[in-house]
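A.B. asks: Here is my input, please return the structure:
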Amino acid sequence: MAATEGFPNSPSVLALAGGVGGAKLALGLALALRPGDLTVCVNTGDDETFHGLHVSPDLDTMMYTLSGLSNEETGWGVAGDTFTALEMLGKFGVDTWFNLGDRDLATHIRRTQLLSDGKTLSEVTDELNRSLGVTQIVVPMSDDPVKTVLATDEGELPMQRYFVGRRAEPVVSEVRYLGAETASVSPGFQDALTRSGMLVMCPSNPYLSLGPILALPAVRQRIRAFPGKKICVSPIVGGDAVKGPAGKIMAELGKEVSCVQVAREYRDICDVFVMDTQDQALAAEIEELGITPLVTSTIMSTSEDKIALAREILTLAE
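C.D. replies: Next up, the predicted model:
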């Protein structure tokens, strides 16, 4: 997918993202900005070891999306991938509940090789993205392990076991980020917090995608002190998540399932809250939080939708 000529006079942008919704807006920003003007800090709280391989689901979704390789029907994995290796593993009696395509497995093999060679996750992420022709900067939130764990009516479940293995069916009572309190912000994230002129929180799950990033030491304080515009795009439209279990989790945690609740979550770190036209009647409640609402179409079904939303966000820097 060809990039546009770059948004005129745009600042460098730091985007916080995870999941499919985050990758969609990141792609719009990547296409609207000049190469190298976007840094995407990606959640790694989902990272797991499968079949002896280090799998970074959100980093992979971002890389495949920005490189034009993603399966647009599912939002994850590689378009046209096959599952021959997984079928063979099943014949050996291996539990194959987590789908990994053959081309996707190559990514995990290479990542694991490079990590075994002593490279950091940041270094590995940069190498993999460059190999696939990604021209923007993609960084993990941390090079240290952080694990998102959900307390549910079926016990504690790691994020992927909850989301993929149990299809987000268990009732959630708490979300925790194990290791976050001692993890360090990755060098690329640290650099982008210092040099970027705008910060965008993509329409990602507040608890499973952006929560781990914001749980890292001093990140929330750094964002509060961030001198540029801080923009949040709501993942909740019309009283439910556009995709994924964010709305379900909000309800189970006893929170209101609305874009207003998302704004409350980010009240101290958001200047402008981007909300869908379906929720226009709630704009006054956003203003009451001391946040400027921007009502527009946030549903990103096409490349044009993604670029249009990205461009509207970028105008806020002017």
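A.B. asks: Going by C-alpha atoms from here, please, whenever you check contacts or count neighbours.
C.D. replies: Fine.
A.B. asks: how deep is the residue nearest to Gln136 when sequence neighbours are not counted tucked in, by neighbour count?
C.D. replies: Leaving aside its chain neighbours, Gln136 sits nearest to Gly36 (4.7 Å; criterion: Cα to Cα, 6 or more residues apart in numbering). Using other Cα atoms under 10 Å, Gly36 is surrounded by 14 other residues.
A.B. asks: shouldn't Gly36 be in contact with Arg130?
C.D. replies: No. Using Cα atoms under 8 Å, Gly36 is not in contact with Arg130, being 11.8 Å away.
A.B. asks: for comparison, sequence B:
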Amino acid sequence: MASSPRVVVLAGGVGGAKFTLGVRAALARMGAPEATVIVNTGDDLWLSGVRLQPDIDSVLYALAGQNDTERGWGRAGDTERVNAELQAWGAGWPWFTLGDLDLGTHLARTGWLRDGMSVTQVVHRLSQRWPLGVRMLPMTDSEVDTHVVTAEGRMHFQEWWTRHRATITPLAFENPGIDQAQPAPGVREAIADADIVLVAPSNPVVSIGPILAVPGVREALRGARRVVGVAGVIGGKVVRGMADVCLTAIGVETRSDAVAAHYGARSAGGLLDAWVMAEEDAGLAPAVAARGIHPVIAPLWMSDADTSEAVARATLDAGTMMRGSFS
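C.D. replies: Modelled structure (predicted):
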């Protein structure tokens, strides 16, 4: 049997970008085809007349080796001269920094969108600048920005996340218009053709959640050959960001087994066949198994390229162990 799987990754944010780097390295070592990465576009926004796609850019810059690893966002070596001028004019958000190089990406994207390109076409064009080693797809071509409902009113997710640092209690997360959205061209086909779909250790609520909310995506995943998720919670704490606040808002405890239960077992109408959990959470494996999800224990800290690849390899192995070699 062949041992070169066709892989799809659902991803968003810095955790998704790190995991995707690991998947790329693991597949290259196996001699496997390039992965397709379906990226969240729920945190996109318009600002100062340009279209920003933070998760798309996080994955793009990471794969291109252009990301700022110290800040965790934006381009390496960027400057903020234009941002300072915008703020001097009272334009944009003073608490949301646009780097000069990053702004170049946003201007290019906005120009292409206004010329009539779809989001999928723009992402493809952006992907041509650097050898990424994966195929990137947006989850949808529709604008379905994430809004946060709070007792103080509704605000864009980026305002809640960046300005308020998730300190205002969220009551709900919404993506207006998502009920009428469709998966981007190629999304359903990529899932159908994949030997294994990997759910990255991204924020389950605002990174993976919007992807799953696009009509047709869950149905495509239920028909996938196998789906393996990776926990972004280790020892009862989120690895990065404020995902615990998001989980609490939807009634999910910040525990690896609780997040697995949130996604659910495919055998019970959910998403997962297997769930890769941290060694620190090995004691929760029986609870995951009781849900009908196969638990796999592995080191999950992605501190560098080698550990990211090891996490990806463990996730790929989880799919192999369940149903034998890839065909």
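A.B. asks: Surely Ala166 of structure 2 is in contact with Gly241?
C.D. replies: No. Counting by Cα under 8 Å, Ala166 of structure 2 stays clear of Gly241, with 9.2 Å between them.
A.B. asks: So these two - more neighbours on which side?
C.D. replies: Ala166 (20 against 14).
A.B. asks: Stretch 15-29 of structure 1 corresponds to what range in structure 2?
C.D. replies: Matched against structure 2 by TM-score structural alignment, stretch 15-29 of structure 1 falls on residues 9-23.
A.B. asks: which position in structure 1 aligns with Pro185 of structure 2?
C.D. replies: Using TM-score structural alignment, the partner of Pro185 of structure 2 in structure 1 is Pro187.
A.B. asks: For that match, list the residues it contacts.
C.D. replies: By Cα atoms under 8 Å, 6 or more residues apart in numbering, Pro187 of structure 1 lies in contact with Ser122.
A.B. asks: let's go with 10 Å and repeat that
C.D. replies: Applying Cα atoms under 10 Å, 6 or more residues apart in numbering to Pro187 of structure 1 gives the contacts Ser122, Glu123, Val139, Pro140, Met141, Ser142, Asp143, Leu193.
A.B. asks: what separates it from Thr65 of structure 1, distance-wise?
C.D. replies: According to Cα to Cα, to the nearest Å, Pro187 of structure 1 and Thr65 of structure 1 sit 23 Å apart.
A.B. asks: before we move on, what about Arg130 of structure 1?
C.D. replies: Distance, Arg130 of structure 1 to Thr65 of structure 1, using Cα to Cα: 13 Å.
A.B. asks: Comparing the two, which residue is more hemmed in?
C.D. replies: Ranked by neighbour count (other Cα under 10 Å), Arg130 of structure 1 and Thr65 place Thr65 first, with 23 against 16.
A.B. asks: which residue in structure 2 lines up with the more buried one?
C.D. replies: Here Thr65 of structure 1 is matched to Ala62 in structure 2, going by TM-score structural alignment.
A.B. asks: so who does that match touch?
C.D. replies: Residues in contact with Ala62 of structure 2 (Cα under 10 Å, 6+ apart) are 14, 16-18, 20-21, 68-69, 72-75, 132.
A.B. asks: again, only this time at 7 Å
C.D. replies: When contacts are counted by Cα atoms under 7 Å, 6 or more residues apart in numbering, Ala62 of structure 2 touches Ala17.
A.B. asks: Am I right that it is in a strand?
C.D. replies: No. Secondary structure of Ala62 of structure 2 (DSSP: H, G, I helix; E, B strand; the rest coil): helix, not part of a strand.
A.B. asks: is it true that the residue nearest to Gln136 of structure 1 touches Val138?
C.D. replies: No. Gly36 of structure 1 is beyond contact range of Val138, at 9.9 Å (criterion: Cα atoms under 7 Å).
A.B. asks: ranges for the strands of the stretch 151-300 of structure 1?
C.D. replies: Ranges of strands within the stretch 151-300 of structure 1 are 155-158, 172-178, 198-201, 229-233, 236-237, 240-241, 272-276, 292-296, based on DSSP state E, counting those that start in this stretch.
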